[in-house]
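Novice: Let's see this in three dimensions:
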Amino acid sequence: MKNQIVTATQERITIRHVAQDAGVSVAAVSKVLRNAYGVSEVLRSKVEASIEKLNYRPSVAARGMRGRTYTVGILVIELSNPFLAGVIESANTMLSDNGYKSLIGIGRSASPIEASMIESMIDNRMDGVLIIAPRISGKVLERYARQIPIAVIAHHEPHAQTYDTVNSDDRKGAALAVEVAVKQGYRDIAMLGYDFLDSPSTVVALQREMGYVAAMKQAGLESRIIRLPPVAENREAAIRDFLVTTDRPRAVFVWSDLDAVPLINAARTSGIRVPEDLAIIGYDNSPMAAIPLVGLTSVDQNAVQLGRTASEVLMGRIDGRQEARHLLIEPHVELRGST
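Specialist: The predicted structure follows:
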């Protein structure tokens, strides 16, 4: 019997394998999975031990047969980014209005943690997962999406078939930033990005770099990308070093307000006038950017629409839609005193 189970693990583990390993009926395993009334703790412990041992993941079809839990997991890269709060609030409101409860997990910019969180959401029989700015690859997402409906924000993979994506049109947003700078009369326009290291090619910063380079070429200008350390590292020293370089550009488009706000603060505290000495354009239009003392010109990617739209497409997946949807939200630029 045990040999049969070992062989089966090379294929997809089913509820029958779990029942066989636990020494109970398939019906008993089913009761545990759907949290049925009257299941003893002894039976539950035995079945859950086999589920963990065999790494069993219920299929989407099987989950549908058990009925919905009306819970959705929201997995976010971090909570320190103020822009994400608006996305989460909008998504949660849309889900709540449609009878769903949301539980939030934090991936902490680490692929293993994100994978573990998604597996926990599957194990807890949630109806779907909304993921914001994942570090895990599209290939891994494809695998999980065969087990649970998934919609992803800030992840550019337009050819994915098993899950949906909703993004700001990041290339266009970067192009709009360049257009604003050019219209203001700037010609020496650099982009402040970061070292991607092992970041997947789906990250928004890469799309913004592509948009920046294309827009600079269209304007007949030479592009220049200056890279800060990776996002997980402290970048204050690198920002100060950028400000004192002898070939500092006249204007800079920053990949995100996460670095644009500290940059504008560091410039002003070191006596560099903004925009007289250095014009700065950010991306996200985060709440900090709009504070009058900051006054950062920034590309707005519409947090409310991102969250609402992603929730809508996720609920469509939960309702049984199988064809993939990959949507782009139109950005615009909010002009303030930094340009």
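Novice: CA only for contacts and neighbour counts going forward, please
Specialist: Noted.
Novice: count of neighbours near residue 234?
Specialist: Other residues near residue 234 number 11, with proximity taken as other Cα atoms under 10 Å.
Novice: One more, please, to line up against the first structure:
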Amino acid sequence: MATKKKTERVTIRTVAEDAGVSVAAVSKVLRSAYGVSDALRAKVQASMAKLGYRPLAAARGMRGQTYTLGVLLSDISNPFFSDIMAGINAALERTEYQPLIGVSQSASSIELELIDAMQDRQMDGLILVAPRMKAADLDTVATRIPSVLIGHHLPGATLFDTVNDNDVLGANLVVKHLAGVGHRNIVFLSLQMPALDDVLITTQREIGYTTAMAECGLARYTQIVRADQTAREARTLARHLLQSRQRPEAIFCWTDFIALEVLSVATELGLSVPGDVAIVGYDNTRYCDMAQNSLTSVDQSGQLLGLQAARLLIERIKGREKAEHLVLTPRLVARSSSLKVATSVPGPAAA
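Specialist: Next up, the predicted model:
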């Protein structure tokens, strides 16, 4: 039986021969080197397209850059992360950079393994979304490769940039909205974490919730309950809260992903939302606006977070060393899960 002949790989030399130019000329076009004429660039690019030439990432890395960026997500079940990716893609649309995604399953050990793999593949920079690793590990990573963090409050960091929502303000807006429509017994459903650290978005939101409850004269009703970031855990805890003798008047969830699970359980139990219990989420993902959900939520503009992170990362790759820490201003979008008539409540100026 005849064996199929292996297709020969198209190399930079193949392109040079087809275009009738030197290997050095093709290299200059690939590197976007200074002084390359439009005619030469067009000739080389035409040969690359005809031959189907794709430069190896490793070879590009040897010439200085691979034009790939690592994006590390803590999980892929939260729809908010797709908003962040949309912003990153929008920022990179007119650049040579391409994002490659890794998912850590919210485990710091997996984060470090993925970062090592990304660095081995000579990625030019990293965007870390809600990382779980320790501050010392973050510093170590940032000394090895340009890095930007989303959803991690470290305003004093000097080795990397951060882009965050003002999570304290966002939680404050929720409590004052719920108190304003008459609710007193407001429970905050937060995320179960091994250590409560002020850098975490959930801890920041707990601070905002607790402060606002006190400011509204509702300190005695303050209650924070925590669950793992899984639909099963969220539903179990929601059922416990909604079937308790002291059922809360309102449940404020740290993310829409969890709030939608609570909304589902309330519907299963035959409860009226917001008549029997008001439910509020955080992130204002696309599912909030669906008629069957109509979920009140805090809009922290995931697309803008992603866009700003990508912009800052490219600036770092190009040589900026001074750290920047952006804080975006959230707004509350009230829908029928807490209010009969949809309204939008803006926050004060950005921090």
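Novice: what range in the second structure matches the helix or strand harbouring residue 47 of the first structure?
Specialist: Counting by DSSP states H and E, the secondary-structure element that holds residue 47 of the first structure is helix 41-54. Per TM-score structural alignment, helix 41-54 of the first structure has no counterpart in the second structure.
Novice: Would you mind listing the buried residues in that helix?
Specialist: Within helix 41-54 of the first structure, the residues scored as buried using 16 or more other Cα atoms under 10 Å are 43, 44, 46, 47, 48, 50, 51, 54.
Novice: quick one: contacts for the second one?
Specialist: Applying Cα atoms under 8 Å, 6 or more residues apart in numbering, one finds that residue 44 of the first structure lies in contact with residue 32.
Novice: repeat that with 10 Å
Specialist: Taking Cα atoms under 10 Å, 6 or more residues apart in numbering as the contact definition, residue 44 of the first structure lies against 28, 29, 31, 32, 33, 35.
Novice: quick one: which of the residues you listed sit in helices?
Specialist: Assignment to helices by DSSP state H places the following of the contacts of residue 44 of the first structure there: 28, 29, 31, 32, 33.
Novice: so which of the residues you listed is the most crowded?
Specialist: With neighbours taken as other Cα under 10 Å, the top of these is residue 29, carrying 25 neighbours.
Novice: Just tell me what that residue corresponds to in the second structure.
Specialist: Here residue 29 of the first structure stays unmatched in the second structure, going by TM-score structural alignment.
Novice: who touches residue 29 of the first structure in this structure?
Specialist: With contact set as Cα under 10 Å, 6+ apart, residue 29 of the first structure has these partners: 15-16, 18-20, 22, 35, 39, 43-44, 46-48, 50-51.
Novice: Farthest pair within those residues?
Specialist: Spatially, the most separated pair among the contacts of residue 29 of the first structure is 20 and 35, at 19.5 Å (Cα to Cα).
Novice: the more surrounded of those two?
Specialist: The neighbour count for residue 20 of the first structure versus residue 35, taken as other Cα under 10 Å, is higher for residue 20 (18 against 13).
Novice: can you pull the buried residues of the host helix or strand of the more buried one?
Specialist: Following DSSP H and E, the helix or strand that holds residue 20 of the first structure is helix 15-22. By neighbour count, and taking 16+ other Cα under 10 Å as the criterion, the buried residues in helix 15-22 of the first structure are 15, 17, 18, 19, 20, 21, 22.
Novice: do stretch 122-136 of the first structure as well
Specialist: So, applying 16+ other Cα under 10 Å, buried residues of stretch 122-136 of the first structure: 122-123, 125-136.
Novice: what would those look like in JSON lines with secondary structure and distance to residue 231 of the first structure?
Specialist: Rendered in JSON lines, the data for those read as follows (DSSP: H, G, I helix; E, B strand; the rest coil; distance: Cα to Cα, whole Å):
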{"residue": "122", "secondary structure": "helix", "distance to residue 231 of the first structure": "29"}
{"residue": "123", "secondary structure": "helix", "distance to residue 231 of the first structure": "31"}
{"residue": "125", "secondary structure": "coil", "distance to residue 231 of the first structure": "33"}
{"residue": "126", "secondary structure": "coil", "distance to residue 231 of the first structure": "30"}
{"residue": "127", "secondary structure": "coil", "distance to residue 231 of the first structure": "31"}
{"residue": "128", "secondary structure": "strand", "distance to residue 231 of the first structure": "28"}
{"residue": "129", "secondary structure": "strand", "distance to residue 231 of the first structure": "24"}
{"residue": "130", "secondary structure": "strand", "distance to residue 231 of the first structure": "22"}
{"residue": "131", "secondary structure": "strand", "distance to residue 231 of the first structure": "18"}
{"residue": "132", "secondary structure": "strand", "distance to residue 231 of the first structure": "16"}
{"residue": "133", "secondary structure": "coil", "distance to residue 231 of the first structure": "12"}
{"residue": "134", "secondary structure": "coil", "distance to residue 231 of the first structure": "13"}
{"residue": "135", "secondary structure": "coil", "distance to residue 231 of the first structure": "12"}
{"residue": "136", "secondary structure": "coil", "distance to residue 231 of the first structure": "15"}
